[in-house]
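For reference, the sequence and a predicted model appear below.
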Amino acid sequence: MSTPDGRGASSLEGALEGQVAVVTGASRGIGLAAAAALRDRGAQVVVTSRSAERAKEAADQLGPGVAGFGAHATDEDAARACVDFTLETYGRLDVLVNNAGTNPAYGPVVDQDHARFAKTMDVNLWAPILWTSLAVKAWMGEHGGSVVNTASIGGLSVARDVGIYHVSKAALIHLTRQLALELGPKVRVNAIAPGIVRTRLAEALWQEHEDQVAAATPLGRIGEPRDIGEAVAFLAGAGARWITGETLVIDGGQLLGAGPL
């Protein structure tokens, strides 16, 4: 199998054979790459998007064993319907990737209004709680499973103009630890903290000055979605079976002090 960027499947192909995953916000970027990495390891995958059409397009791009489902991350009825669809279609739900995210609150924190704050927190923090609750109560609580939350190195640092987003990701990192405590030993809960990655959501951080960002990154480039997808698949699989409550930083070294964040 090939991933969306055209590369071949990992040597870990088959590591998730027989398992079923749901990836929210997976029509492009990190979510799509995570779904591809899970698929490459043998999992059957349900990808979601706010638009049922975009979810289907992503599933078609990923190929056999992947289904698309239209579900806004904060819509409880749609989320429940997606979990029900997964169980009815595949009979189980082993992996949940809470990837959907948003950042409408750009600028100084004191200049933000409640609507933008609430939207950021609803999508970036409440949605992972909602989907995890549904997955645990429907399957994982009895049978076990793994949850991976998409945080950000912004949750471990501060920067101008993205403060509300960073606060939401810092809260998600703490939520990851809390859920790991509450849901063990049946369910493992971990997070990833990507640095600057070539995605539409992060365009403002790299599009006009990619060379400068790359030069300030110890590993010499910005991230690609596949870099993050591979880490998600690792945390979801048996290789991480004794890891829970952790946040894996994947930033090419940007947090070491030389980066622009």
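That came through, no problem. Residues are numbered from 1 along each chain as shown.

Only C-alpha atoms from now on, for both contacts and neighbour counts.
OK.

Measure how buried the closest residue to S152 other than its chain neighbours is and give me the count.
Excluding the flanking residues, the one nearest S152 by Cα to Cα, 6 or more residues apart in numbering is A193, at 3.8 Å. A193 has 22 neighbours, counted by other Cα atoms under 10 Å.

Second structure follows, compare the two:
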Amino acid sequence: MSLYTNKIVIVTGAASGFGRTMARSFSEAGASVVVADLNAVGAKETADSLNSAISVETDVSDIDSVRNLIDTTVREFGGIDVIVNNAGVPHRAMPMLDLDPADADRMWAVNVRSIFLTCKYGIPILRKRPGSSVVNIASIGALRPRGGMTVYNASKAAVLTLTRGLAAEVAPDVRVNAINPAVAETNFVQGAQGLDRIPEAVKDAMVNEIPMRRTADTLDIANAAMFLASPAASFITGACLDVDGGRSIQ
């Protein structure tokens, strides 16, 4: 029997990047996976590539959309064991004083409000199943912010505070943990740079801040999520795991 056999896992933002790899990893470990993303086409492509999976078009910042996600999961699979709150957006790298308030508001809605909503409507379902947990994807920038990404980093710091406070509120029924990834070569980072491909000079500057001398791989984050949601982490809650190649100690 695989580690996640008979487990039901929701992964938000799973049409690409970290989310797609996490969805695949949970599926390969035996879970039934709900692939949630605003990108309905990408979500369906991810779900269709997995064994037991469905896709649900979801705007994680919208109450009705999140309720639909939770209700659909329960209707299709009978419950929820794990919610991975991975959906997130950056703003374009720039000084905070130049950032459009509308862009900042949208980013906070996707990065922070979304976790409030999925937990508000999902935790009552999680509480019905033993060993359930929430894994929130934050950022090492929450602890080591850079200029140019100030508001984004602040949103991820809010994710860490939300994680720790909620963990205290819902224990011992549900564990709540977070992951702080370092930079990865995904569409997310390209969006922050406003480029289709990260230039080598920019990549080199990023890597020079990381003692392990590479960017994060999506599988690095998936492995961390798989651990935090597993029985091996049954005494871990309110933790914020740095998966950053040592950037936080540099």
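Thanks, I have it. From a predicted model like this one, the values you see are computed outputs, not experimental measurements.

ok so, going back, in which helix or strand would I find the residue nearest to S152 of the first structure?
strand 187-194 (DSSP states H and E).

okay, that strand sits on what stretch of the second structure?
The aligned range for strand 187-194 of the first structure in the second structure is 174-181, by TM-score structural alignment.

List of residues touching that stretch?
By Cα atoms under 8 Å, 6 or more residues apart in numbering, the residues outside stretch 174-181 of the second structure that reach it are 123, 126-127, 131-142, 160, 163-164, 166-167, 216, 221, 224-225, 228, 234, 236-244.

again, only this time at 6 Å
132-140, 167, 237-244 (Cα atoms under 6 Å, 6 or more residues apart in numbering).

Which of those fall in strands?
Cross-referencing the contacts of stretch 174-181 of the second structure against strands under DSSP state E gives 133-137, 240-243.

Next, format the residues you listed as CSV and append neighbour count.
Below are these laid out as CSV (neighbours: other Cα atoms under 10 Å):
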residue, neighbour count
S133, 29
V134, 30
V135, 27
N136, 25
I137, 28
C240, 23
L241, 18
D242, 20
V243, 20
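
Now check G101 of the first structure against the second structure: what is it aligned to?
Using TM-score structural alignment, G101 of the first structure sits opposite G88 in the second structure.

mind listing what its match touches?
Shown in contact with G88 of the second structure (Cα under 6 Å, 6+ apart): 110-111.

what about the corresponding residue of the first structure for E76 of the second structure, is that helix, strand or coil?
The alignment partner of E76 of the second structure in the first structure, by TM-score structural alignment, is T89. Here T89 of the first structure is helix, with the state taken from DSSP: H, G, I helix; E, B strand; the rest coil.

roughly how far apart are T89 of the first structure and G220 of the first structure?
In this view, T89 of the first structure and G220 of the first structure are 43 Å apart by Cα to Cα, to the nearest Å.

Am I right that S133 of the first structure is in a strand?
No: under three-state DSSP, S133 of the first structure sits outside any strand and is assigned helix.

Need the counterpart of it in the second structure.
For S133 of the first structure, the residue aligned by TM-score structural alignment is K120.

Look at the match of G101 of the first structure and give its secondary structure.
Assigned with three-state DSSP, G88 of the second structure falls in the coil class.

Alright, that wraps it up for me.
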